[in-house]
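Asker: Could you look at this predicted model? Sequence included:
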Amino acid sequence: MKDRLFRDILPRVSKPVRYIGNEVNMIKKEWDQSHIKMVFAFPDVYEIGMSHIGGKILYGLINETTPHLMERSFAPWPDMEGLMRQENIPLYALESFRPLSDFDVVGFSLQYELSITNVLNMLDLGGIPVKSKERGPQDPIVIAGGPVVFNPEPFTDFFDAFLIGDGEEITVEFLDCLYKHRNLPREELLYLLASEIEGVYVPSLYTVAYREDGTLKEMRPIREGIPARVRKRLVHDLDNSYYPDQPIVPYMDIVHDRAVLEVMRGCQRACRFCHAGMVYRPLREKSVAVVKKQAEAQLKNTGFDEVSLASLSTLDYSGVNELVKHLVETYADKGIGVSLPSLRVDAFSIDLANEVQKVRKTTLTLAPEAGTQRLRDVINKNISEDDLFKAAESAFKSGWMGLKLYFMFGLPTETNEDLDGILDLLNRVKGIGNRYSHRPVQIRASLACFVPKAHTPFQWQSQATIAELDDKRQYMLKHKIKNVKVSFHDSHVSFLEGVLARGDRRLGDIIYLAWQKECKFDGWSEYFKFDTWMEAFANFKIDPAFYTRAREYGELFPWDVIATGASQAYLRLENERAKKGISTPDCRMADCVGCGVCPHFGLAPFHLPNQPVNLPADIMTENIKEEA
């Protein structure tokens, strides 16, 4: 098949390098000598999937430290898929060119809800029954992990199991158990995986019932030994957990085409809209010494000319100053640069950005999120207009020629005054830039539609309708500002994302029908078919707006089967504080806010040096009672 691919197929597709494998640092283990054969499947194109840190960690961990084998597969672009179907070529792994159906486990990384149709497409192309109930003894176990699986219910028809939490903490244990019990029937094997391994959710082992109004009535295990709630797995010590020294070097440009160093995991900022900030709690840092060693190893083994410091909030990393100074001093004369993600809105961020980009200054990215202080207090974005203006002034004084600012619209309690606030901020930032520049500065603003997510304080909030979002967009477009480019996320895409993000098992039939109607690459504007999705909902007489509505505190949620460690008491409290416009401080620099995650996992709260931590007894007591 490989010869046929290279001779007859790949010369006829765009970017054929996506499909050839054999990259620098690729690991190809002996098939017959490996225990469990697993393929890491990413439901998007190669250049996006190869930028994913989690996949790099798991690939190295499994192949370098266990007797198991892990290979890779990505969603083929439609031109490649068309030829594969026409020529009867199954979707294959890049290391061995074996079809997905040859593997014992196919593991998908779900980073985005709208990638689900690509999952179905990849299973079908790989010769695996799309629905779990149709798989037989010879079919692979199909699993998924990633942030999306913290509400796995809309996708339960298609997966045998979900791995909840940090992948390096659970995947090896999962494969070891699978190998140990490999001769058992499929149903008993799944039962043992769910009963023996914390963090494994097997949806077929739970029964679900609904009330007449459509809300969830009950969800419970159907066999003894299966947990009523599945607790996420957590890496406690990042310094001693696996991280790759020799990541694969692709032959083509990828989204993050650089050495990537994870400096910390989790976030303590407590933004009420942020799903990742909630489900990846608590904050855990790597020591500067360990990151230095990992930087040296990756640069030596890859030849990359740039290092990226990755986390949810890199500028909050307590060792960022020391680390950046070391990287610049050590590697600048070798032509190796340092990149930072979007910056905090303060002068410290700008000083650090100046340090890493001394040669040329192009565009900085800041994320105010909302246009007024009132609304920033609602969402708990603890920055002020003064912070933003001082940061902009520092940037333009230092020679930066442009700023990109991220905002959301459709936020809870938002009014036209808040939209006016965005326009006012942009106008004033442009004015600051023009004051310090000899030529007009470029200001870009990106506005994303707010989508309420599971396990956040806003999980009870309604999502703005498509019509409401479009009205807000039109309102802002009436007030154009010269040399300020404003772009908006597609409200139709965000609506469907919101439906899937807080959906339940009844969406499985709709997803399957949408895929049958050729929906795929739904996150790509040129392939998104909103009308086809709405036809699928209509076919099953389900109103998608049911899933974007406001929720009551007493309602049982589909995602309640997953325990993140953050208590419902804390999330309710934060939702109430949002309604009152009361902000909650960063728990590293103030008293513990009582989310419950640290005691849930037996960890001491992380706080900055010389910052006392006091536990609020009333909230902590309520959390403990709730867990009981």
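Answerer: The structure has been received and is ready for your questions.

Asker: Could you use CA atoms for every contact and neighbour count after this?
Answerer: Noted.

Asker: contacts for stretch 291-303?
Answerer: 24, 243-249, 259, 261-263, 305, 307, 323, 327 (C-alpha atoms under 8 Å, 6 or more residues apart in numbering).

Asker: Nearest the geometric middle of this protein, what residue?
Answerer: residue 111 (4.4 Å; C-alpha atoms, centre = their mean).

Asker: Contact partners for that one?
Answerer: Going by C-alpha under 8 Å, 6+ apart, residue 111 touches 146, 147, 148.

Asker: next one: residue 443
Answerer: So residue 443 contacts 402, 403, 404, 405, 426, 429, 430, 483, 484, 485 (C-alpha under 8 Å, 6+ apart).

Asker: Alongside the first one, take a look at this:
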Amino acid sequence: MNLINPLSLFGNDLCSVQNPSAYIGGEFGSVVKNHTSSDGLFNYCIAFPDVYTIGMANQAIKIIYNGLNKKSNIRCERVFAVETDFEDLLKKHDAPLYTLETGMPLNQVDMIGFSIGYELGITGVLSILDLGRVPLLKKDRGESDPIVVAGGCGATNPAPFSDFFDAVFIGEAEGGMFELIEELAEMKKNGAGRAELLQHLSEHPSIWTEGMSEEKCGHSVARRAIWSDFGKLPSVESFMPLPNVKPVQDHGVVEIMRGCPNGCRFCHAGVYYRPQRAKTKQLIFDDVDKLVNEAGYREISLTSLSSADYPNIEDLLDDLNARYKSQNVSFQLPSLKVNSFSLPLLEKLSEVRKSGLTFAVETPEEAWQLRLNKEVYAQHLVDVILDAKKRGWNKAKFYFMVGLPFPETEELTEEKAIVDFLIDLQNRTRIQCNVNVGTFIPKPHTAYQWVRQISPEESERKLSYIRDHLPRGKFHVGTHDVNTSYLEGLLSRGDKRAGKVILSAYKKGARLDAWENHLRENLKHWESAFAEADFDVKESILRERGKDEVLPWDDVSLGVSKNFYKKEWDKNEKEELTPKCKPDCDHRCGVCNNKTCVNIDNKPQDVQKSIQLSSNSVYPEWNIPVMYRVIFQFTKKNGGEDISHLSQIEFFNRAVLKSSLPVIYTTGFNPLPRLEFASTLSLGISSDAEIASTVLYENITESDFISSLNRHLPSSIQIQKAFVFPVTNQRRRESLSTGLWGNVYEYSFKCPVGEVKHFFDSELSKPFLDKSSLCEFSFDDSDGNKVLAKLLFQKDRPFRNALEEYFGKKIWEIVTIHKIQTLAKPDITGWTSEINAAYQSSLENMKNHSEMLEINARFKEKILKPEENMKAANANAISYFELYQRIALVNKELISQRDSLMEKKADKKRM
């Protein structure tokens, strides 16, 4: 297999794309199984049809990734959809899309598995296949091509995607997918070819294949796989790897419950994840322990479709807060049902830090709520919001839908009901309302699967009314793009004919349609594909289906019978509620059986501390007389040069949080480790000499500090040396940036040597060659294209700008830059006077004040003389470590003399 190393293949060209670290792998916690000629592993690529920052926040991806990598005969690696700039870069270098861990070209893996959480990701699927040089249509794939499969709640109607996927797994991966892939791995090891693997795949009861039948594969309906032991057995770890780029949702996630008891008639996810299964408190604590101590998270979401319906949710939050509050860990719940939200629950969610208040109302009219099988108690919602305001919340978010199958009149329409409800709510609570309104799509496998979908024109009329009638200032209104909803209707409710429309739109340029900004640009491609179709696309999307009509998704069963959906529709018409699901419910839907059933048995438990808590509690620097400052130097290379400064800060914050280092924290609402970086390194520049500092409340050896942090940092960022010395809170610490003189770089030019020398002969180079600039340059005798550049900090960026102006290219096209050394000023004017002023202020009430002044006068002699300062300014800069060794001597003697003075004062009092 010809593996791809993106760092060597693309080099500095990675600087031409947004978020280059999303394409290089090497994340902390990634699983790398090195290739050998005889490893015989089954190469599985887990693919997510959206960009890295979305995919790395997806739990399903990480569950499958870690679950498969636990198998000794499977190598599972990741790939994500790419932005158009990286697509252009692949084409420029004539390279296929590859996996992140070891760079396997997609067309050389054994299987590609797409996690489809949202139907609009289908053009992302085609983009990944196309860039990976895998035939888009399954009929065009041969023996040497990968098997392409899909799964997820967005693929429960496989018909629109049937041209592209060889097979679709229906249900939860833990319910049999891992074992199925392991069987395929064994078959491959024993010599089975693609056709044999596909045949075995098709015979699994949860696998959908086009044209499946009892004769061909043993079943004509693919039945959802369910992990019946969810909540009873430990879940697959789903927090590693930690991303190189901050994802859209950057917090720890613990799935506390799977399934929902409420049975909202419009909710596809509520059917897909049935039945309700609550995780034991012990397992939840085990998961949180790992998120805090192994991943470094301090904000954790307790997720499910309806987290407030978790049994004894308030007791759970009490126990979690009691255990983790000292580590500044906060817990949040996702969007909540109003009637599940209690005031005590509100108190517990705000104990450490306040999370957002979000309420899924859907529709405000009571009769319409009964149709949805949902109740929203308006007065209860007002009470919750008023109480939240007393506790410091000043805004709340509300979700609504238009286009639901309600009997509207001229006097009562959905849009008017939403506006009247919100204005009344705001008048009663005076809270800032963030309102999000979408268009309802009648999803397969729900009681509303037969109803019509409103047209984009109807949707826009309703949404415009809401935007126009809610006063700005009191309301911030966001509405979903009507074309997104229209297209989603085609992809979720369409039949096989939709496949040709999808392929046509993709070939015309449609990409990343789940993003509204991309869809606006792609809309012309979809409209053209609709116009070229051999059927009425609009009619197929919007029309009402007959109750006895054969639907495109009838060959998939999520466990709920069609008769149950019909009964639920009848209750919708009568405005009747169906009770919550429970172990002995009287409205059997067909999911529960002897093996699978509702599991809400969560009696009070004595939770054991399965993992030792970190001693890294949050310490501010109040009343700590002597602290220890650490100056450390770290490398940023082998991919580190493509990691942004903000991501670098996040890496170090996490590393400190995961370690047991006695680091002092900032004060305020969200305490963070006290970390300071001397400078910001531009993307694309590698370094052996980045400088940073932190402050400790206990002394530690340099080697322990380095090893503690390096264990939790990615290999592309590693600390090489550190220097620890005492400081006191009685004087201001010198900032690293104040002491910065400049840097020494190695510039490796990509143009001929003559052109480099012409630049240094040009007018543009003169400001940097003049002696007053304090910069120095020397050519490498062995390689004329390499220049050693010693640049004053203020000249650093101007020098690169001059190169860009002279060569007419971006800097990464001209030169590769590597930082060799970070230089400091030998002395900082004013430090001596600051030391005196601080100590005079702190000791002004002490006796022997004159003695302290005498001590400070002696300290002046320990700092370089003024004439030496001037000499140093003429480019004789020193390393940061040499500078802080001098500062350390001053600090140590200050502390010693302070202690001596305090002791003398105490002696005099005793006398």
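Answerer: Looks like it came in fine. No experiment lies behind these values; they were computed from the predicted model shown.

Asker: TM-score for this pair?
Answerer: The TM-score (TM-score structural alignment, normalised by the length of structure 1) is 0.89; 587 aligned residues with a C-alpha RMSD of 2.1 Å.

Asker: Filter the contacts of residue 443 of structure 1 down to just the buried residues.
Answerer: If you count burial by 16 or more other C-alpha atoms under 10 Å, the buried members of the contacts of residue 443 of structure 1 come out as 402, 403, 404, 405, 426, 429, 430, 484.

Asker: Just give me the match in structure 2 for the first one.
Answerer: Counting by TM-score structural alignment, residue 402 of structure 1 lines up with residue 395 in structure 2.

Asker: just residue 353 of structure 1 next, same as before
Answerer: By TM-score structural alignment, residue 353 of structure 1 lines up with residue 346 in structure 2.

Asker: List the contacts of its match.
Answerer: For residue 346 of structure 2, the contacting residues are residue 388, by C-alpha under 8 Å, 6+ apart.

Asker: buried ones in whatever helix or strand it lives in?
Answerer: Assessed by DSSP states H and E, residue 346 of structure 2 sits inside helix 343-349. For helix 343-349 of structure 2, the neighbour count (16+ other C-alpha under 10 Å) marks 345, 346, 347, 348, 349 as buried.

Asker: For residue 743 of structure 2, see how far away the alignment partner in structure 2 of residue 8 of structure 1 is.
Answerer: Under the alignment (TM-score structural alignment), residue 8 of structure 1 pairs with residue 12 in structure 2. Noted for residue 12 of structure 2: a distance of 20 Å to residue 743 of structure 2, by C-alpha to C-alpha, to the nearest Å.

Asker: picking that back up, can you add secondary structure and distance to residue 495 of structure 1 and give the contacts of residue 443 of structure 1 back as JSON lines?
Answerer: JSON lines is the format used below for the contacts of residue 443 of structure 1 (DSSP: H, G, I helix; E, B strand; the rest coil; distance: C-alpha to C-alpha, whole Å):
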{"residue": "402", "secondary structure": "strand", "distance to residue 495 of structure 1": "31"}
{"residue": "403", "secondary structure": "strand", "distance to residue 495 of structure 1": "28"}
{"residue": "404", "secondary structure": "strand", "distance to residue 495 of structure 1": "25"}
{"residue": "405", "secondary structure": "strand", "distance to residue 495 of structure 1": "23"}
{"residue": "426", "secondary structure": "helix", "distance to residue 495 of structure 1": "27"}
{"residue": "429", "secondary structure": "helix", "distance to residue 495 of structure 1": "31"}
{"residue": "430", "secondary structure": "helix", "distance to residue 495 of structure 1": "32"}
{"residue": "483", "secondary structure": "coil", "distance to residue 495 of structure 1": "30"}
{"residue": "484", "secondary structure": "strand", "distance to residue 495 of structure 1": "27"}
{"residue": "485", "secondary structure": "strand", "distance to residue 495 of structure 1": "24"}
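
Asker: Start from the N-terminal end of the stretch 651-800 of structure 2 and give the strands.
Answerer: Per DSSP state E, counting those that start in this stretch, the stretch 651-800 of structure 2 carries strands over the ranges 675-677, 686-696, 717-728, 740-749, 776-779, 786-792.

Asker: Of the ones you listed, which is nearest residue 529 of structure 2?
Answerer: Of all these, it is strand 686-696 that lies closest to residue 529 of structure 2, at 46.2 Å by C-alpha to C-alpha.

Asker: out of everything not next to it in sequence, what's closest to residue 77 of structure 2?
Answerer: Leaving aside its chain neighbours, residue 77 of structure 2 sits nearest to residue 45 (5.0 Å; criterion: C-alpha to C-alpha, 6 or more residues apart in numbering).

Asker: which position in structure 1 aligns with the one you found?
Answerer: Residue 45 of structure 2 maps onto residue 39 in structure 1, by TM-score structural alignment.

Asker: swap in residue 35 of structure 2?
Answerer: With TM-score structural alignment defining the correspondence, residue 35 of structure 2 maps onto residue 31 in structure 1.

Asker: Looking at the buried residues of helix 343-349 of structure 2, which is nearest residue 51 of structure 2?
Answerer: Distance to residue 51 of structure 2, by C-alpha to C-alpha, is smallest for residue 349 among the buried residues of helix 343-349 of structure 2, at 31.3 Å.

Asker: ok, that closest one to residue 295 of structure 2 distance?
Answerer: For residue 349 of structure 2, the distance to residue 295 of structure 2 - C-alpha to C-alpha - is 22 Å.

Asker: just checking, the match of residue 402 of structure 1 touches residue 435?
Answerer: No - distance between residue 395 of structure 2 and residue 435: 10.6 Å, which falls outside the contact criterion (C-alpha atoms under 8 Å).

Asker: Overlap in contacts, the two.
Answerer: With C-alpha under 8 Å, 6+ apart, residue 395 of structure 2 and residue 435 have no common neighbours.

Asker: Which residue numbers in structure 2 does stretch 381-391 of structure 1 align to?
Answerer: The aligned range for stretch 381-391 of structure 1 is 374-384, by TM-score structural alignment.

Asker: rewinding a little: now, the contacts of stretch 291-303 of structure 1 that are in helices?
Answerer: Counting by DSSP state H, those place 323, 327 in helices.

Asker: quick one, what contacts residue 341 of structure 1?
Answerer: Contacts of residue 341 of structure 1 were listed using C-alpha under 8 Å, 6+ apart, and they are 308, 309, 310, 314, 365.

Asker: right, and out of those residues, which lies closest to residue 595 of structure 1?
Answerer: Using C-alpha to C-alpha, those come closest to residue 595 of structure 1 at residue 314, 21.8 Å.
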